[in-house]
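A.B. asks: Quick one: sequence plus predicted model below, questions after.
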Amino acid sequence: MHYINLRDLEVSRIGLGAMGMSHGYTGSGTDDAESIRTVHRALELGVTLIDTAEIYGPYTNEELLGQALKGRRDQVVLATKFGLVSHSGEGAWNLDSTPANIRAAVEGSLKRLGTDHIDLYYQHRVDKNTPIEETAGAVAELIQEGKVRAFGLSEAGPDTIRRAHAVQPVTAVQSEYSLFTRGIEERVLPVLRELNIGLVPFSPLGRGVLTGTVRSTDAFAEDDFRRGNPRFTGENFQRNLALADEVKGLADEVGATPAQVALAWLLAQGDFIAPIPGTKRVSRVEENTAADAVTLTAEQLARLSSLPPAAGDTHTEAQARMLER
């Protein structure tokens, strides 16, 4: 495994997204023992960046990682997120990045994760009712107190990134970025390069489609969030399967899996990028981390880059209102 710097935070080139172990996908929360084995196998393979959030569950994913990392905390750059749970009474899925809410959130996350500090603390979504300067200032205080090491933003646009960075240097921005979703390239990536901010792409495998293993939505559970996602419905889904087939064709040439090629393309976009493919299975974490050893030629990278973006919006209308890009 190679390592890079997200600003001044050294992380494995490929991380692990833990959300699906507890939340959002078919089978989430049904096999915690396998999820814990997956975390342990990731650590054995040199993965150091592990990502969660208080909203995943809510809370159960942080609790799971707290179990998995007992006795192993010093091996991990642990990232979690605040701002999608309002602790003042409104509860989950309510934006709240006020300083008081951040204070409540961090104490809960520390307890569930079984740690005295969070390495990378992200604002999960921009709260338009709270000036980003106030949010950044609150996290800066937590950094001074030793409860947080670094500040991050998730799905933030250029103006928000600049304003936050002026108060407390932003270590990383997390956004959806993959061969399927490239909307941040024009506006966000130049700002990250300019300000020396790392990028942590989530859903780097197109929520499973780029692995080549998702060919139908019939097996999705009722609570699988992909059921209502525009990219998984009707003609959009069929077009996206055709794009995945293009990736598989190139993967066959390279002697790698489609997932490894999709990750290798992402890694080639800059040495400040550390994707966090999510999985709850040991076999998948072994496959994903091996992408670090896949080298694509300039011609192969160009072929992949020339593929059209995925058909359909990446979020539902309600979810999209929380995004800045």
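C.D. replies: That came through, no problem.
A.B. asks: Please make it C-alpha for all contacts and neighbour counts, starting now.
C.D. replies: OK.
A.B. asks: Assign V200 to helix, strand or coil.
C.D. replies: What DSSP: H, G, I helix; E, B strand; the rest coil gives for V200 is strand.
A.B. asks: Also L120?
C.D. replies: strand.
A.B. asks: Now do the same contact list for it.
C.D. replies: Contacts for L120 (C-alpha atoms under 8 Å, 6 or more residues apart in numbering) come out as V77, L78, A79, T80, V148, R149, A150, F151, G152, T171.
A.B. asks: which stretches of the stretch 101-250 of the chain form strands?
C.D. replies: Taking DSSP state E, counting those that start in this stretch as the test, the strands found in the stretch 101-250 of the chain are 118-123, 148-154, 170-176, 198-202.
A.B. asks: residues of stretch 154-168 that come out buried?
C.D. replies: Neighbour-count burial for stretch 154-168, with 16 or more other C-alpha atoms under 10 Å as criterion, is recorded at 154-158, 160-165, 167-168.
A.B. asks: re the thing from before, looking at the contacts of L120, which is nearest T289?
C.D. replies: V77 (16.2 Å; C-alpha to C-alpha).
A.B. asks: Just give the number of residues close to I143.
C.D. replies: 19 (other C-alpha atoms under 10 Å).
A.B. asks: residue contacts, it?
C.D. replies: By C-alpha under 8 Å, 6+ apart, the residues touching I143 are R149, A150.
A.B. asks: okay if I get the strands of the stretch 101-250 of the chain as a markdown table plus distance to E44?
C.D. replies: Below are those laid out as a markdown table (distance: least, C-alpha to C-alpha, whole Å):
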| stretch | distance to E44 |
| --- | --- |
| strand 118-123 | 20 |
| strand 148-154 | 24 |
| strand 170-176 | 25 |
| strand 198-202 | 21 |
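A.B. asks: Nearest to R325, out of these?
C.D. replies: strand 170-176 (8.8 Å).
A.B. asks: In this structure, which helix is the longest?
C.D. replies: In the chain, assigned by DSSP state H, the helix with the most residues is helix 234-254.
A.B. asks: which residues touch the helix or strand just after that one?
C.D. replies: Reading on from helix 234-254 to the C-terminus, the next helix or strand found by DSSP states H and E is helix 258-267. Around helix 258-267, the neighbours that count as contacts under C-alpha under 8 Å, 6+ apart are 13, 178-179, 204-205, 210-212, 244, 247-248, 250-251, 273-275, 287-288, 290-292, 294-296, 301, 304.
A.B. asks: Use this one as the comparison:
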Amino acid sequence: MEKRQIGRSDLYVSKMGLGCMSLGKDESHARAIIDEAIELGINYFDTADLYDFGLNEEFVGRAIQNRRQDLIIATKAGNRWEEGKDGWTWDPSKFHIQNAVKDSLQRLGTDYIDLYQLHGGTIEDNINETIEAFEELKKEGLIREYGISSIRPNVIKQYLEKSSIASIMMQYSLVDRRPEEWFPLIEEHGVSVIARGPLAKGILSDRELEQAGSSIKEKGYMSYSFAELAELRAELKKAAPRHSYTEAALQYCLASPAVAAVIPGASKLSQLQENAAAVNAEPLTNEEAGLLRKISKADQYEQHRE
């Protein structure tokens, strides 16, 4: 599978990574998916300390032993769990991040993390302190690069201006094109986008739309009603007749120079195999990509702009 550079870093990742959040709590099943991903040429695995209270990191860590040096492991921090308190609390402090990384390293069974990401962020955070935490971890060799996972324009702009982030993970798909407004600025700073949710909860996959969950049927997805989603899928077939829905969706994201990789999740081997085949399919032509932009909405973020 083709590898792409993340930002200006020395991290080269398969153009499709595996979003590990959907691996589940059965370790043998999770291991089978990770093994198959590696067999398919995927070298990029994205997890987080938040996923199943660290169990996900443990599964990934045990699955990659003896082949760690060939893989790019990304994880995230910024959410803190305290016994006796209800739920996770947001904590982007230097103290928390520099302690959280030690726990993640232990669970992953490694002495370094390739890409360490802030799992969120608000404009009210002490961003300078958060950046300082990541920069010190980088100097110590505990992480190779760092990035943020955020869709908030005001947060993204601050990190682009003040930090040496390599990547920004953003929800991005043909039915959520809001990040495109910021791609020129992100590219200008030599930073890459990692596209999560490229299949939009399966709406853009080869699965029949009628199999969508009740919430999507009732409320639609993003600014699309359910009826509009059905219309879009019909138009998508006309705009990119050479491609399956999954191929068109993943290739649309990968067509942007700002995007280093897509990271769809996979809870089944068949999903993983279908997604890998789709990213290895023929890329969209400029005409096809233009038609897909024409038939879809170019929404913009309304909040968190300044």
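C.D. replies: It's in. What you see is a predicted model; the values in this text were computed from it and never measured.
A.B. asks: what's the TM between chain one and chain two?
C.D. replies: Here the TM-score for the pair of chains, by TM-score structural alignment, normalised by the length of the second structure, is 0.87; 302 aligned residues with a C-alpha RMSD of 3.0 Å.
A.B. asks: Just the buried residues of the longest helix of the first structure, please?
C.D. replies: Buried-residue list, helix 234-254 of the first structure, by 16+ other C-alpha under 10 Å: 237-241, 243-248, 250-251, 254.
A.B. asks: Among those, find me the one that's closest to E194 of the first structure.
C.D. replies: Of all those, E194 of the first structure sits closest to V247, with 31.0 Å by C-alpha to C-alpha.
A.B. asks: how about that closest one, what's its match in the second structure?
C.D. replies: Applying TM-score structural alignment, one finds that V247 of the first structure aligns to L236 in the second structure.
A.B. asks: Please name the nearest non-neighbouring residue to its match.
C.D. replies: Leaving aside its chain neighbours, L236 of the second structure sits nearest to L292 (6.7 Å; criterion: C-alpha to C-alpha, 6 or more residues apart in numbering).
A.B. asks: same thing with D299 of the second structure?
C.D. replies: That would be R178: by C-alpha to C-alpha, 6+ apart, it lies 5.2 Å from D299 of the second structure.
A.B. asks: next one: L142 of the second structure
C.D. replies: Spatially, and ignoring its direct neighbours in sequence, L142 of the second structure is nearest to Y112 (4.6 Å; C-alpha to C-alpha, 6+ apart).
A.B. asks: Count the residues that sit near that neighbour.
C.D. replies: If you count neighbours by other C-alpha under 10 Å, Y112 of the second structure ends up with 21.
A.B. asks: quick one, what contacts it?
C.D. replies: By C-alpha under 8 Å, 6+ apart, the contact list for Y112 of the second structure reads L105, G141, L142, I143, R144.
A.B. asks: Correct me if wrong: Q168 of the first structure contacts R149.
C.D. replies: No. Judged on C-alpha atoms under 8 Å, Q168 of the first structure makes no contact with R149 at a distance of 11.6 Å.
A.B. asks: thinking again about what came up before, quick check on the contacts of Y112 of the second structure: which are buried?
C.D. replies: L105, L142, I143, R144.
A.B. asks: What distance do you get for E62 of the first structure to A79 of the first structure?
C.D. replies: Applying C-alpha to C-alpha, to the nearest Å, the value for E62 of the first structure to A79 of the first structure is 10 Å.
A.B. asks: What separation do you get for the spatially most central residue of the first structure and P131 of the first structure?
C.D. replies: Nearest to the mean C-alpha position of the first structure, counting by C-alpha atoms, centre = their mean, stands F202 at 3.1 Å. Distance, F202 of the first structure to P131 of the first structure, by C-alpha to C-alpha: 25 Å.
A.B. asks: again with A172 of the first structure
C.D. replies: Between A172 of the first structure and P131 of the first structure the computed distance is 19 Å (C-alpha to C-alpha).
A.B. asks: V214 of the first structure now?
C.D. replies: Distance, V214 of the first structure to P131 of the first structure, using C-alpha to C-alpha: 41 Å.
A.B. asks: Likewise for A293 of the first structure?
C.D. replies: Using C-alpha to C-alpha, A293 of the first structure is found at 42 Å from P131 of the first structure.
A.B. asks: out of those two, which sits in the busier spot?
C.D. replies: Between A293 of the first structure and P131, counted using other C-alpha under 10 Å, P131 has the larger neighbour count: 15 against 11.
A.B. asks: Show the contacting residues for V188 of the first structure.
C.D. replies: Counting by C-alpha under 8 Å, 6+ apart, V188 of the first structure has contacts G157, P158, R325.
A.B. asks: Just give me the neighbour total for the nearest residue to K248 of the first structure once chain neighbours are set aside.
C.D. replies: Closest residue to K248 of the first structure apart from its sequence neighbours, by C-alpha to C-alpha, 6+ apart: P258 at 4.9 Å. Number of residues near P258 of the first structure (other C-alpha under 10 Å) recorded here: 26.
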